[in-house]
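Visitor: I would like the atomic coordinates for the input below:
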Amino acid sequence: MSSLNTNFSKNISIVRPEYFFILGLSGIAYGNYYYVFLFIIYFITVIGNTTVILIVAINQSLHSAKYFAMFNMALANIGETNALIPNMMKTFFSDSQYISYNSCLANMFFVYFFIAVQSVTLVVMAYDRFIAICLPLRYHALVNNNVMSVVLSVAWAFSASMVGLLVSLITQISFCESNVIQSYFCDHAPVLRLACNLSSIITFIRNLNAVLFFVAPFFIIVLSYIGIFFAVSKITTWEARLKALKTCVSHLLLVMSFFLSVMCISIIWSNNSLTSNAGIIITSLAYGISPMLNPIIYVLNTVEIKVLIRKVFNNRSANRRNASR
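Guide: From the prediction side, this is the model:
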């Protein structure tokens, strides 16, 4: 470790380590079994979200604004999971916990980029539900495939630019004391703890990203549902009210899953009393569970997807019966 710390590349006043050391879980018996558990989460996440992507892409009946957003969310889920878990597997099962400076920044960018896309997509989904329930007669004018394509494209570009700015500012930081990251990937907060010249602009951009991708989306979604509940309260019959609210169940579950994870991670960042191992376990679960649950939520709460899956199984069963005759 000492030989690595002396191998620094210097650019005027900026001091950077050639490598970072990803600490991961330390001193825990059978810690490898936890990594295997995370890999199982990864496998379920990839299979589930890939299934959702294929269902939406193949079936023309699902080529609508609502399902474009669902397709986008599944893509972001796969992106986040692939940015996190395979690299972790490679790091800890190959006994090479060192990651180059540039690879660390790339890993940080892709993790936070896909998380930002998920957050913005949840806002887009809230907009879709708000218009569908509060302004149903104008739905096809305000929410159509062209509008959704433009909105989601802007969401990806905006997320990439803001997260890119956040990560690029890391290059203006000097690391003078340690290169050991107290996490299982190149997490932004643990990396900043290693800095010895943290500037106000970096703190401002970090807080701005937190507001843009976590605080603001949460309050926008809350406001949209206040409007939805107000509109539903004006419906005369309970059956019609429940029918309207049922269309929001999937989105509400996605919002709960995502923002509960964000809250858990925020608590870890602000609570120094937790041990490193406890923090790593909680954050890794928070990052991994939400993308795994999302496709399950889609399938269980989306009538069109359930109908298509039943058709596929019924067709296969019919083909098997015909083949056995």
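
Visitor: going forward, measure contacts and count neighbours with C-alpha atoms only.
Guide: Noted.

Visitor: strands along the stretch 151-300 of the chain, start to end?
Guide: Applying DSSP state E, counting those that start in this stretch to the stretch 151-300 of the chain gives strands spanning 180-181.

Visitor: for it, just list every one of the helices.
Guide: For the stretch 151-300 of the chain, helices defined by DSSP state H, counting those that start in this stretch occupy the ranges 188-192, 200-210, 216-233, 238-246, 249-270, 276-301.

Visitor: which one of these lies closest to Tyr35?
Guide: helix 276-301 (9.9 Å; C-alpha to C-alpha).

Visitor: mind checking the longest helix of the protein?
Guide: Determined from DSSP state H, the single longest helix within the chain is helix 101-134.

Visitor: can you pull the contacts of the residue nearest the centre of the chain?
Guide: In the chain, the residue lying closest to the centroid (C-alpha atoms, centre = their mean) is Ile115, at 3.4 Å. Taking C-alpha atoms under 8 Å, 6 or more residues apart in numbering, we find Ile115 in contact with 76-77, 80.

Visitor: just the closest of these to Ala65, please.
Guide: Nearest to Ala65 among the contacts of Ile115 is Ala76, at 16.8 Å by C-alpha to C-alpha.

Visitor: how many neighbours does the closest one have?
Guide: 24 (other C-alpha atoms under 10 Å).

Visitor: got the contact list for it?
Guide: Taking C-alpha under 8 Å, 6+ apart as the test, what Ala76 contacts is 114-115, 117-118.

Visitor: list of residues touching stretch 295-303?
Guide: With C-alpha under 8 Å, 6+ apart as the contact definition, stretch 295-303 has outside contacts at 45, 48-49, 52, 74, 249-250, 253-254, 305-306.

Visitor: pull the most distant pair out of those residues.
Guide: Thr45 and Val249, at 20.6 Å, using C-alpha to C-alpha across those.

Visitor: let's see this one next, to set against the first:
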Amino acid sequence: MELFNSDLERNITFVRPPYFIISGFTGIPNMKYYYVILFIVYIVSVLGNTAVMVIICLDHTLRTPNYVAVFNLAFADLFGSSAVVPKLPFNAPFNLVALSYDRLIAIIFPLHYQVKVTHKFMFSLIAVSWLFVITVTLISVDLLTRLSYCESVVINSYFCDYDFIQDLACNDNALNVVTDHLISVLTLWLPLLFILCCYSHIGYTVLAAVRERVKAFKTCTSHLSLVAIYFLPVMFTFALNEYIDANTRLINMCLTTVFPPMLNPIIYVLQTQEIQVSVKRLLKIKKQSKTPVKCKI
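Guide: You can find the predicted model right below:
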């Protein structure tokens, strides 16, 4: 009985350190140049995403359900770049899901687009995605509080990486690992599968009527670029996580964090005709407003 009580007390005794130490980019050569690159990428990301948000707000022709999702993506990228934790990075896959669904309906069912893709539908989808991501984050944090830390408190990352924190635990973290894999399936692999299914259907339809649908297919290139930029680095990190050293994984995670928010607005400005037309129209209006009015006597 005494042995049982001692085991019980040991199981319910948690060692919670007052803080964790984030090691950051230590032991990586020529980091000063990398910091300069990160600074430039961050500035471009902030300016680009802010510009996209301002353009959508100023041009009433862009206040469509599609650009509601684009605005939300720019918003998430802007504040995600400025505050890594909590970054809520998984909100980006759900924005890409919304954009792929929008393109699917617009190309496959163009006559039903106005009925199926409404502002109410897009706002509801975005709200659900934010609520889901916040809930997942709270669950992950709650599971971390159930772990005990009796050895190292040094996190080999540049932010409070969930995986590194649960790996430092000295008690059973099986529930955390299972939950982590489940969250990865729900927030990464299922959205990717849905996106691939959407664009496979679009591709099949376009190939069936090439001449009539080439122009429509071009509107998907920007979305496919965003999908590749976000998912490929993440999949690379997950696939080779056990085979790459800590510093390589750290740099790859950092690039995955900072580069998609920088490239997203650039891709939309360069590849989306509506954005290009809107920029030209806004610049023309601004130029005309500054032109002095000549008075005839």
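
Visitor: TM-score for the pair, please.
Guide: Between these two chains, after superposing, the TM-score reads 0.89 (TM-score structural alignment, normalised by the length of structure 2); 286 aligned residues with a C-alpha RMSD of 2.2 Å.

Visitor: would you indicate which residues of the longest helix of structure 1 are buried?
Guide: Going by neighbour count (16 or more other C-alpha atoms under 10 Å), the buried part of helix 101-134 of structure 1 is 101, 104-134.

Visitor: structure 1: which residue goes with Thr179 of structure 2?
Guide: For Thr179 of structure 2, the aligned residue in structure 1 is Ile205 (criterion: TM-score structural alignment).

Visitor: what about that match, how many residues close to it?
Guide: Applying other C-alpha under 10 Å, we find 17 residues neighbouring Ile205 of structure 1.

Visitor: quick one: it and Ile44 of structure 1, what's the gap?
Guide: 34 Å (C-alpha to C-alpha, to the nearest Å).

Visitor: and what of Ala57 of structure 1?
Guide: Ala57 of structure 1 is 20 Å from Ile44 of structure 1, by C-alpha to C-alpha.

Visitor: alignment lookup: Leu144 of structure 2 to structure 1.
Guide: By TM-score structural alignment, Leu144 of structure 2 lines up with Ile170 in structure 1.

Visitor: same question, Phe217 of structure 2
Guide: So Phe217 of structure 2 corresponds to Leu245, using TM-score structural alignment.

Visitor: can you tell me the closest non-neighbouring residue to its match?
Guide: Excluding its sequence neighbours, the residue lying closest to Leu245 of structure 1 (C-alpha to C-alpha, 6 or more residues apart in numbering) is Val232, at 7.7 Å.

Visitor: now for that neighbour: what does it line up with in structure 2?
Guide: The alignment partner of Val232 of structure 1 in structure 2, by TM-score structural alignment, is Val206.

Visitor: tell me the contacts of Gln172 of structure 1?
Guide: Applying C-alpha under 8 Å, 6+ apart, the residues near Gln172 of structure 1 are Ile14.

Visitor: no wait, Cys150 of structure 2
Guide: By C-alpha under 8 Å, 6+ apart, Cys150 of structure 2 lies in contact with 15-16, 169-170.

Visitor: quick check: the farthest pair among those residues?
Guide: Arg16 and Cys170 (11.1 Å).

Visitor: overlap in contacts of those two?
Guide: 147-150.

Visitor: adding distance to Leu283 of structure 2, write the residues you listed out as TSV.
Guide: Shown next, in TSV, are those (distance: C-alpha to C-alpha, whole Å):
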residue	distance to Leu283 of structure 2
Leu147	56
Ser148	58
Tyr149	57
Cys150	60
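
Visitor: put the buried members of the residues you listed into a PyMOL selection.
Guide: Selecting only the buried entries of those in PyMOL, with 16+ other C-alpha under 10 Å as the criterion:
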select buried, resi 147+148+149
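
Visitor: go through the shared contacts of Arg16 and Cys170 of structure 2 and say which is closest to Tyr230 of structure 2.
Guide: Leu147 (31.0 Å).

Visitor: the closest residue to Leu192 of structure 1 other than its chain neighbours and Phe219 of structure 1, how far apart?
Guide: Nearest residue to Leu192 of structure 1, sequence neighbours excluded (C-alpha to C-alpha, 6+ apart): Leu198, at 7.5 Å. Counting by C-alpha to C-alpha, the separation of Leu198 of structure 1 from Phe219 of structure 1 is 30 Å.
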